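**Student:** just coords:
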């Protein structure tokens, strides 16, 4: 199964008026790239789009009952689903790993969701959430591998290409692959995708090398938002239909890119979101001279005190 541009268009209609159309900043510095400022989305993260699409579709179908929805998350998906649940009057239960950033856990609770901290990494929280859904009847909202969630994320790609049809390349970060799968659907046949992952949790890169999704170790500075153990099936289907340029970056390169985003643009990117920009600042991806590149900065749920200013 693969999410298509038609699915993305349907998601755009469903969530219209509920999400922000975030700005696409034109090139202004030496890097010569457009910046899609999705960190300005509700909850400071792109996942709000997929959360609205998932819950609205589930309400339309009658899938959501008294137990509401349940989601497992490293932090951002839970934050988005909790926010949307509050907006729609739906009960939400969010399972996160014990190491989930306190800033994200506190915000999830502030939206009225019940938070359960389980396990050392996302995979353990995921299994606990699945069990909870089976026992209570809560509708499961996947963090990244669900058609409605993927199609909602894809509306970002549609906006980029609507606002600047001449864009050749969209650079984005990959964890479980929901964002990648959605934007790949929106950009299919129109723009190439550069899929950027941390070296310490390369789900898509490893799956492409193996010819199938495989488990990978999870660690590093971006593990809280990009730390899925394996790529989602929808993302794997997307790469089979139109392979992306796969790029790996180091933790040090992510930290440097995050610092540059703050110092040069005053963009408070979280580490996972800075991974996309790191592909360019590190030289891991070098655009052609005339290539028109958009970089997606997809989240800003970070501790502002950790943002360093370059001297």
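**Tutor:** Here it is on my side, so go on. Remember, predicted model here, so these are calculated numbers, not experimental data. Numbers count the residues shown, from 1 in each chain.

**Student:** contacts, neighbours, all on C-alpha from now
**Tutor:** Fine.

**Student:** Mind jotting down where the helices sit in this protein?
**Tutor:** 5-15, 47-61, 76-88, 102-110, 122-136, 147-163, 178-187, 203-210, 223-226, 233-241, 251-265, 271-281 (DSSP state H).

**Student:** want to try JSON lines for these, with distance to residue 171 and mean neighbour count as columns?
**Tutor:** Shown next, in JSON lines, are these (distance: least, C-alpha to C-alpha, whole Å; neighbours: other C-alpha atoms under 10 Å):
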{"stretch": "helix 5-15", "distance to residue 171": "18", "mean neighbour count": "19"}
{"stretch": "helix 47-61", "distance to residue 171": "17", "mean neighbour count": "23"}
{"stretch": "helix 76-88", "distance to residue 171": "20", "mean neighbour count": "25"}
{"stretch": "helix 102-110", "distance to residue 171": "25", "mean neighbour count": "18"}
{"stretch": "helix 122-136", "distance to residue 171": "25", "mean neighbour count": "18"}
{"stretch": "helix 147-163", "distance to residue 171": "10", "mean neighbour count": "25"}
{"stretch": "helix 178-187", "distance to residue 171": "9", "mean neighbour count": "30"}
{"stretch": "helix 203-210", "distance to residue 171": "14", "mean neighbour count": "20"}
{"stretch": "helix 223-226", "distance to residue 171": "15", "mean neighbour count": "25"}
{"stretch": "helix 233-241", "distance to residue 171": "15", "mean neighbour count": "20"}
{"stretch": "helix 251-265", "distance to residue 171": "14", "mean neighbour count": "19"}
{"stretch": "helix 271-281", "distance to residue 171": "6", "mean neighbour count": "28"}
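
**Student:** next, the one to line up against it:
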């Protein structure tokens, strides 16, 4: 469980380490938080820095993570900034471009198994054996609090929006933002119908395993909502809506065509809820949308029917 105070402490820790990403007033009553401009192309850098700084002095083994995507890139970047060793365990199905980027950032990459769960287990074992600091992709208090720092920025930049739409995978972003803005704005989680971890958890009364697939599975393809996200979502009354893959691709194309904003499918998911009517603002409601990631193939930006091939079917979580 995390609170607004935890997010405020995280903001103080990581100040100067992460970018204060801009907010763009798209239309009357609509803002975009441009978090795709963050280091390594996603909000994940915030949590990675907070986790490492909060841990204090680390062993020579440095840090370890399990991720074939944005979380691994963020941990590798933060470790490099502190001169720490970083080891990232990824499934063999991880996107080749992201594995190459991990190595460019100086991380030792371990390919383990076909599914994220196998890479995760190997990373946890490495942490226990070596003393390396384990950085979870989305379900650690310091990770969630770090992600929530963008919510504090958003309140200042957008003049206290009524509602904030965020994409949900494992729920670290939702947990952090909902805690950051508790009592000041409502948070609504937006998910692909093919990766409905929050929606399924709220329906079941607890996080439950879900099958994952679809165009955003490479970044939102968690198979279970994090415990912290569920606790914060239920405490704060966070909402949940679902969108189709077609709506996600159309939103991604619209962001490029209308505003020249390049995002990955997961980064367009929150905006998709507005375009297809999954979320309908009340008259006069002020809405902010978090564009959370931009690790994408630019060649696919203008084609709403072309899904990134590697993301069409997920074999496990890639966070």
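**Tutor:** Yes, it's here. Keep in mind it's a predicted model, so treat the numbers as computed, not measured.

**Student:** Out of the helices of structure 1, flag the one nearest residue 41 of structure 1.
**Tutor:** helix 47-61 (7.4 Å; C-alpha to C-alpha).

**Student:** helices and strands around that closest one, which ones?
**Tutor:** Applying 3 or more C-alpha pairs under 8 Å, 6 or more residues apart in numbering; DSSP states H and E, we find helix 47-61 of structure 1 packed against helix 5-15, helix 76-88, helix 147-163.

**Student:** export the ones you listed to TSV and tack on distance to residue 42 of structure 1?
**Tutor:** Converted to TSV, the helices and strands packed on helix 47-61 of structure 1 look like this (distance: least, C-alpha to C-alpha, whole Å):
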stretch	distance to residue 42 of structure 1
helix 5-15	13
helix 76-88	8
helix 147-163	13
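
**Student:** nearest to residue 255 of structure 1, of those helices?
**Tutor:** Of all those, the one in closest proximity to residue 255 of structure 1, counting by C-alpha to C-alpha, is helix 76-88 (19.3 Å).

**Student:** how far away is the closest residue to residue 40 of structure 1 other than its chain neighbours from residue 296 of structure 1?
**Tutor:** Spatial nearest neighbour of residue 40 of structure 1, chain neighbours left out: residue 22 (6.4 Å); criterion: C-alpha to C-alpha, 6 or more residues apart in numbering. Noted for residue 22 of structure 1: a distance of 11 Å to residue 296 of structure 1, by C-alpha to C-alpha, to the nearest Å.

**Student:** These two: which has the busier surroundings?
**Tutor:** Neighbour count, other C-alpha atoms under 10 Å: between residue 22 of structure 1 and residue 296, residue 296 has more, with 26 against 17.

**Student:** Show me what that one lines up with in structure 2.
**Tutor:** Residue 296 of structure 1 maps onto residue 290 of structure 2 when the alignment is built from TM-score structural alignment.

**Student:** ok so, going back, wait, which of the helices of structure 1 is closest to residue 292 of structure 1?
**Tutor:** helix 147-163 (11.4 Å).

**Student:** In structure 2, what stretch matches that closest one?
**Tutor:** Using TM-score structural alignment, helix 147-163 of structure 1 pairs with 141-157 in structure 2.

**Student:** cool, stretch 72-81 of structure 1 as well?
**Tutor:** Going by TM-score structural alignment: stretch 72-81 of structure 1 matches residues 66-75.

**Student:** okay, the angle between the strand ranked longest in structure 2 and helix 197-204?
**Tutor:** If you go by DSSP state E, structure 2 has its longest strand at strand 186-192. With axes from the mean of the first three to the mean of the last three C-alpha atoms, to 10 degrees defining the directions, strand 186-192 of structure 2 sits at 110 degrees from helix 197-204.

**Student:** distance from strand 186-192 of structure 2 to structure 1 after superposition?
**Tutor:** With mean C-alpha distance after the TM-score superposition for structure 1, strand 186-192 of structure 2 departs from structure 1 by a mean of 0.7 Å once superposed.

**Student:** distance between that strand and the chain's centre?
**Tutor:** Taking C-alpha atoms, centre = their mean, to the nearest Å, the mean C-alpha location of strand 186-192 of structure 2 is offset from the chain mean by 12 Å.

**Student:** Stretch 259-268 of structure 2 now?
**Tutor:** 13 Å.

**Student:** what do you get for stretch 145-160 of structure 2?
**Tutor:** 15 Å.

**Student:** what do you get for stretch 16-28 of structure 2?
**Tutor:** That offset, for stretch 16-28 of structure 2, works out to 16 Å (C-alpha atoms, centre = their mean).

**Student:** Can you mark which positions in it are buried?
**Tutor:** Residues 18-24 are the ones in stretch 16-28 of structure 2 that count as buried (16 or more other C-alpha atoms under 10 Å).

**Student:** what's the answer for stretch 55-72 of structure 2, then?
**Tutor:** Buried, per 16+ other C-alpha under 10 Å, within stretch 55-72 of structure 2: 61-72.

**Student:** how close does residue 156 of structure 1 get to residue 200 of structure 1?
**Tutor:** Taking C-alpha to C-alpha, one finds residue 156 of structure 1 at 26 Å from residue 200 of structure 1.

**Student:** Equivalent analysis for residue 252 of structure 1, please.
**Tutor:** To residue 200 of structure 1, residue 252 of structure 1 is 11 Å away according to C-alpha to C-alpha.

**Student:** Return the residues in contact with the equivalent of residue 36 of structure 1 over in structure 2.
**Tutor:** Aligning on TM-score structural alignment places residue 36 of structure 1 opposite residue 33 in structure 2. By C-alpha atoms under 8 Å, 6 or more residues apart in numbering, the residues touching residue 33 of structure 2 are 21-24, 154, 288-291.

**Student:** Nearest spatial neighbour of the aligned residue in structure 1 for residue 215 of structure 2, chain-adjacent residues omitted?
**Tutor:** Residue correspondence, TM-score structural alignment: residue 215 of structure 2 in this structure matches residue 221 in structure 1. In this structure, residue 221 of structure 1 finds its nearest non-sequential neighbour in residue 251, 6.0 Å apart by C-alpha to C-alpha, 6+ apart.
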